[in-house]
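>>> starting from these lines, generate the structure:
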Amino acid sequence: MNAKAGNEPKGSNAERLALRRRRMESGPAIFRGAFRPFFLGAAFWAIFTMCLWLGHVLGQIPGGFVSDALAWHRHEMLFGFVGAAIAGFALTSAPNWTGRLPIAGWPLATLFFFWCVGRVLPFGLADTSAALIALDGGFYLFLSFLIGREETHGRKRSLTICMVIAAFGFADILDRMEMAKWIDSAGLGWRAGIALVTALVMLIGGRLIPSFTHNWLLKQVRLDPTPTQPDLTDAIVMAVTIGGLLVWILARASGASGTLLMLAGLANFARLARWQGWRCLPCLPVFVLHLGYFWLALGLLLLGAAQFGWISESPAIHALSTGAMATMILGVMSRTSLAMTAREPSFNLAIASACVLITLAAIARVVAGLQIGQSFVLLVVAGFGWLGAFGLFLVVFGPILSSPRKGALGK
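Okay, the predicted model is just below:
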């Protein structure tokens, strides 16, 4: 070691980078970053869950594969598929917030195994099993603890994501308790889960979308005004939306929830317009995030209409889930996977096709919920569109996420 290196203080940047390299080299490539196993796990579970549900809808798989097929489908799409994507994104982003090392190697493998156990146990244990309830929701409580610990020791101390994930864990437990018939909360657990993820999409999307749009427009040498980071207007939109979601959780089918949610939908459409998504249509990795946010605004508007009894909640819930959540997840997972493996953040034909398929799936599912056309046919179209979208993600990113970082040995 030369003199300069020898004089570096303990805990220096060089020392930390060396530790990071040793940790990443200690295990398989798939455990060298949380985005790798959790993004692949999310895509696989999206496909597996939809296959079982489609088989049940088509009468090819009896509903007895779990005690309540509909409740299982709803729970696993939200707390399984969406939860895995949140875990992968949060753990990958945490080092940027904290300046600390990422979780990798056997600790990451153990955490991922913890998530997997929660997915498998319902096939072997009854819904009334305390172990199932504790392990399923406990994963998110432990994840919240890990991220909170990192943030409290890091250079930035913002516990917002940590608190949302903890609340998501409690919502998971509440939904499991209702599935076990220990309580009757009229769907409070899954509604809270939907509301929390919607708020998370609004929060993270509000940071990523204008930033990515601004950067892309600058690359095109566009000198006219470009989107900026969130300001007071965005804070007001978020406050109205969170207020509407809270009233929906606590006072469903009320005039207050309907009014606030419809205001939130209109406010988010206005927020989306400020980001000028039409200007980045040629850049699919950016435009797909605008598309996901469009579904969020539409979903809030439909959910507000449902509170007045004008429509059912089904199209609203699927606009938020199949539309906003799945589209944003597909876009963010694809972009993050490319960036973190040192590849160009541009979508090839397969990923572009996946974006089209998830959009078609969302349209078909929402239209079916509105009872327009042949509902059964639309449900099947939505299901196969979903399978095609996440199947293409696995085909494209399976080899990438299970291989070392491009051009950099050991990463």
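
>>> from here on, just use CA atoms for contacts and neighbour counts.
Fine.

>>> which parts of the host helix or strand of residue 394 are buried?
Residue 394 belongs to helix 375-401 when assigned by DSSP states H and E. Using 16 or more other C-alpha atoms under 10 Å as the test for burial, helix 375-401 gives 375, 378-394, 397-398, 400-401.

>>> and stretch 147-156, by the same measure?
For stretch 147-156, the neighbour count (16+ other C-alpha under 10 Å) marks 147-148, 150-151, 154 as buried.

>>> residues contacting residue 300?
By C-alpha atoms under 8 Å, 6 or more residues apart in numbering, the contact set of residue 300 is 261-262, 264-265, 316, 320.

>>> ok, those residues vs residue 368, which is closest?
Of all the contacts of residue 300, residue 316 has the smallest distance to residue 368: 11.3 Å, by C-alpha to C-alpha.

>>> tell me which helix or strand that closest one sits in.
Using DSSP H and E, residue 316 falls within helix 314-318.

>>> output the contacting helices and strands for that helix.
In terms of contacts (3 or more C-alpha pairs under 8 Å, 6 or more residues apart in numbering; DSSP states H and E), helix 314-318 is packed against helix 284-307, helix 349-369.

>>> sequence B follows; please return its structure for comparison with A:
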Amino acid sequence: MGYYYYFDYCLNLFLFFNYILYLFLWIFNCEAQFFVQSKRKLTRVREREKEGDEHISNIIMYRCFHHFSTLPLAFVRRTAANIYVNRHIGPSAAESISMLRIIGKESLSDLMTAVIPENILRSPLKEAPAMSEQDALSLLHSLGSRNKVLKSMIGQGYDESKLTPPVILRNVIENPAWHTPYTPFQAEISQGRLESLLNIQSMIIDLTAMDLANASLLDQATACAGAMCLAFHHGRKERMTFFFVSRDVFPSCVEMVKTRAEPLKIKVVVGDPNLIDWSDSSLCGILVQTPDAMGMLHDFTTLFEKAKQHGVVSCCGTDLMASVLLKPPGEMGADFVLGSAQRFGAPPGFGGLTPHFLLSRRNLSDSFRVASLV
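Model (predicted):
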């Protein structure tokens, strides 16, 4: 029995090595065939390159370069670069020669010499000497210390407040009570969000002396466009398609109003509010602002009374911080009030999105509701 197991073991070992040998010969045969095919393909590539046709299949070249590594490295780099450039960026060699002949140049080097001034083409690059990271940081700090930090007075509706007031940060943003569930089975922040929106809407209503307030808008320009749509829908008549905008409104708001008015076929005129022609029956609304783009304060009480007498909707842009001390637009008689709440704790963020508001009188609530359908 011992000899039988020994003979069986030797036979299995012989069959295993025989299988390995056949597998090695099969792989060697495949590689030899591919070697021959690659050599033939590279021969065709060189022939086509001599003819000036460099638009060769990337797949063929990739396989040739990947498996046939005995090629000169310079040839591989030149051919691969030409394939990419000519197929995706520029012309072939024959096309380049044809274009150079048309403009009277022999080569691309001659063309560059004729186009680029000699003092730029021949002068060496001015490079600073190499330095360590610490030396580079010291140099950058010394250069930055030369800057004169001045206070920007050109906000155009955005204040340069960089920090959220601590009282708002502590009681609103960092207060976990806004994020806890109001029922044990509903772990969400909807209730806290609704309560915070109710608080800010109530605060804005108190500051502007208005009746209704929305939650928030994208920016003040969007609020101005929305106010124009409200005025247009309130006096929805074919003849009332004229909207007046004060020249002292922020330029971004004026451009947004013009853009939104174009598909609605509303004629927008920018000018002096004191020169409004109240006899024009097509006037549907006016838009003014205090403080305006130049920082001037206005009392539009008389202007809004005239607008009400002629059935014209009055829209007023304002600053909530100014409404704390000055007469609010609601007491002046404005029908719609809009503005920005960015000064109440939201950093500008490179002119990004900040909270903006749009308020209405209670008797204009129907127009306030259908404005979203515009």
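
>>> TM-score for these two?
With the length set by TM-score structural alignment, normalised by the length of structure 2, the two chains reach a TM-score of 0.20; 127 aligned residues with a C-alpha RMSD of 6.8 Å.

>>> picking that back up, just say which of the helices and strands packed on helix 314-318 of structure 1 is most tucked in.
Mean neighbour count (mean count of other C-alpha atoms under 10 Å) peaks for helix 284-307 among those, with a mean of 25.

>>> what angle do helix 349-369 and it make with each other?
If you take axes from the mean of the first three to the mean of the last three C-alpha atoms, to 10 degrees, helix 284-307 of structure 1 sits at 10 degrees to helix 349-369.

>>> before we move on, the earlier item: can you redo the helices and strands packed on helix 314-318 of structure 1 as TSV with distance to residue 110 of structure 1?
Putting those into TSV (distance: least, C-alpha to C-alpha, whole Å) gives the following:
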stretch	distance to residue 110 of structure 1
helix 284-307	31
helix 349-369	30
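
>>> for residue 106 of structure 1, find the nearest of those.
The closest of those to residue 106 of structure 1 is helix 349-369. By C-alpha to C-alpha, the value is 30.6 Å.

>>> packing partners for the closest one?
Under the contact criterion of 3+ C-alpha pairs under 8 Å, 6+ apart, helix 349-369 of structure 1 touches helix 314-318, helix 326-340, helix 375-401.

>>> tell me which of these lies nearest to residue 176 of structure 1.
With C-alpha to C-alpha as the criterion, residue 176 of structure 1 lies closest to helix 314-318 of these, at 19.2 Å.

>>> residues contacting the closest one, please?
Helix 314-318 of structure 1 is contacted from outside by 298-303, 306, 362, 365-370, using C-alpha under 8 Å, 6+ apart.

>>> swap in 7 Å and give it another go.
Helix 314-318 of structure 1 has contacts (C-alpha atoms under 7 Å, 6 or more residues apart in numbering) with 299-300, 302-303, 365-366, 369-370.

>>> dump these into JSON lines; add distance to residue 190 of structure 1 as well.
Compiled in JSON lines, the contacts of helix 314-318 of structure 1 are given as follows (distance: C-alpha to C-alpha, whole Å):
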{"residue": "299", "distance to residue 190 of structure 1": "16"}
{"residue": "300", "distance to residue 190 of structure 1": "16"}
{"residue": "302", "distance to residue 190 of structure 1": "18"}
{"residue": "303", "distance to residue 190 of structure 1": "15"}
{"residue": "365", "distance to residue 190 of structure 1": "19"}
{"residue": "366", "distance to residue 190 of structure 1": "19"}
{"residue": "369", "distance to residue 190 of structure 1": "18"}
{"residue": "370", "distance to residue 190 of structure 1": "21"}
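
>>> and the next element down the chain from the strand or helix carrying residue 42 of structure 2?
Per DSSP H and E: residue 42 of structure 2 is located in helix 2-50. Using DSSP H and E, the helix or strand that directly follows helix 2-50 of structure 2 along the chain is helix 58-67.

>>> what residues of that next one count as buried?
61, 64-65.

>>> which member of those is positioned nearest residue 97 of structure 2?
Distance to residue 97 of structure 2 across these (C-alpha to C-alpha) is lowest for residue 61, with 24.1 Å.

>>> now the closest one: closest residue in space that isn't a chain neighbour?
Of all residues not flanking residue 61 of structure 2 in the chain, residue 80 sits nearest, at 7.6 Å (C-alpha to C-alpha, 6 or more residues apart in numbering).

>>> quick revisit: relative to residue 244 of structure 1, which of the helices and strands packed on helix 314-318 of structure 1 is closest?
Nearest to residue 244 of structure 1, of all these, is helix 284-307, at 8.7 Å by C-alpha to C-alpha.

>>> now do the closest one against helix 326-340, angle only.
Going by the same axes, to 10 degrees, helix 284-307 of structure 1 is angled at 160 degrees with respect to helix 326-340.

>>> what helices and strands are in contact with the helix holding residue 394 of structure 1?
Using 3 or more C-alpha pairs under 7 Å, 6 or more residues apart in numbering; DSSP states H and E as the contact test, the elements touching helix 375-401 of structure 1 are helix 35-57, helix 349-369.

>>> include distance to residue 247 of structure 1 when you put the ones you listed into a markdown table, please.
Shown next, in a markdown table, are these (distance: least, C-alpha to C-alpha, whole Å):
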| stretch | distance to residue 247 of structure 1 |
| --- | --- |
| helix 35-57 | 30 |
| helix 349-369 | 23 |
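
>>> narrow the buried residues of stretch 147-156 of structure 1 to those in helices?
Among the buried residues of stretch 147-156 of structure 1, the residues falling in helices (DSSP state H) are 147-148, 150-151.

>>> quick one, the helix holding residue 394 of structure 1 and helix 35-57 angle?
Going by the same axes, to 10 degrees, helix 375-401 of structure 1 makes 160 degrees with helix 35-57.

>>> could I get the helices and strands packed on helix 349-369 of structure 1 in a markdown table, plus columns for distance to residue 105 of structure 1?
As requested, these are exported to a markdown table (distance: least, C-alpha to C-alpha, whole Å):
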| stretch | distance to residue 105 of structure 1 |
| --- | --- |
| helix 314-318 | 36 |
| helix 326-340 | 16 |
| helix 375-401 | 14 |
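
>>> and these: which comes nearest residue 294 of structure 1?
Nearest of these to residue 294 of structure 1, taken as C-alpha to C-alpha: helix 326-340 at 10.1 Å.

>>> quick one: buried residues of that closest one?
Buried residues in helix 326-340 of structure 1, defined by neighbour count with 16+ other C-alpha under 10 Å: 326-338, 340.

>>> for the stretch 51-200 of structure 1, what spans make up the helices?
Taking DSSP state H, counting those that start in this stretch as the criterion, the stretch 51-200 of structure 1 carries its helices at 69-75, 83-98, 105-120, 130-153, 160-179, 188-219.

>>> out of the helices and strands packed on helix 314-318 of structure 1, the one nearest residue 233 of structure 1 is which?
Closest among those, using C-alpha to C-alpha: helix 284-307, at 15.8 Å.
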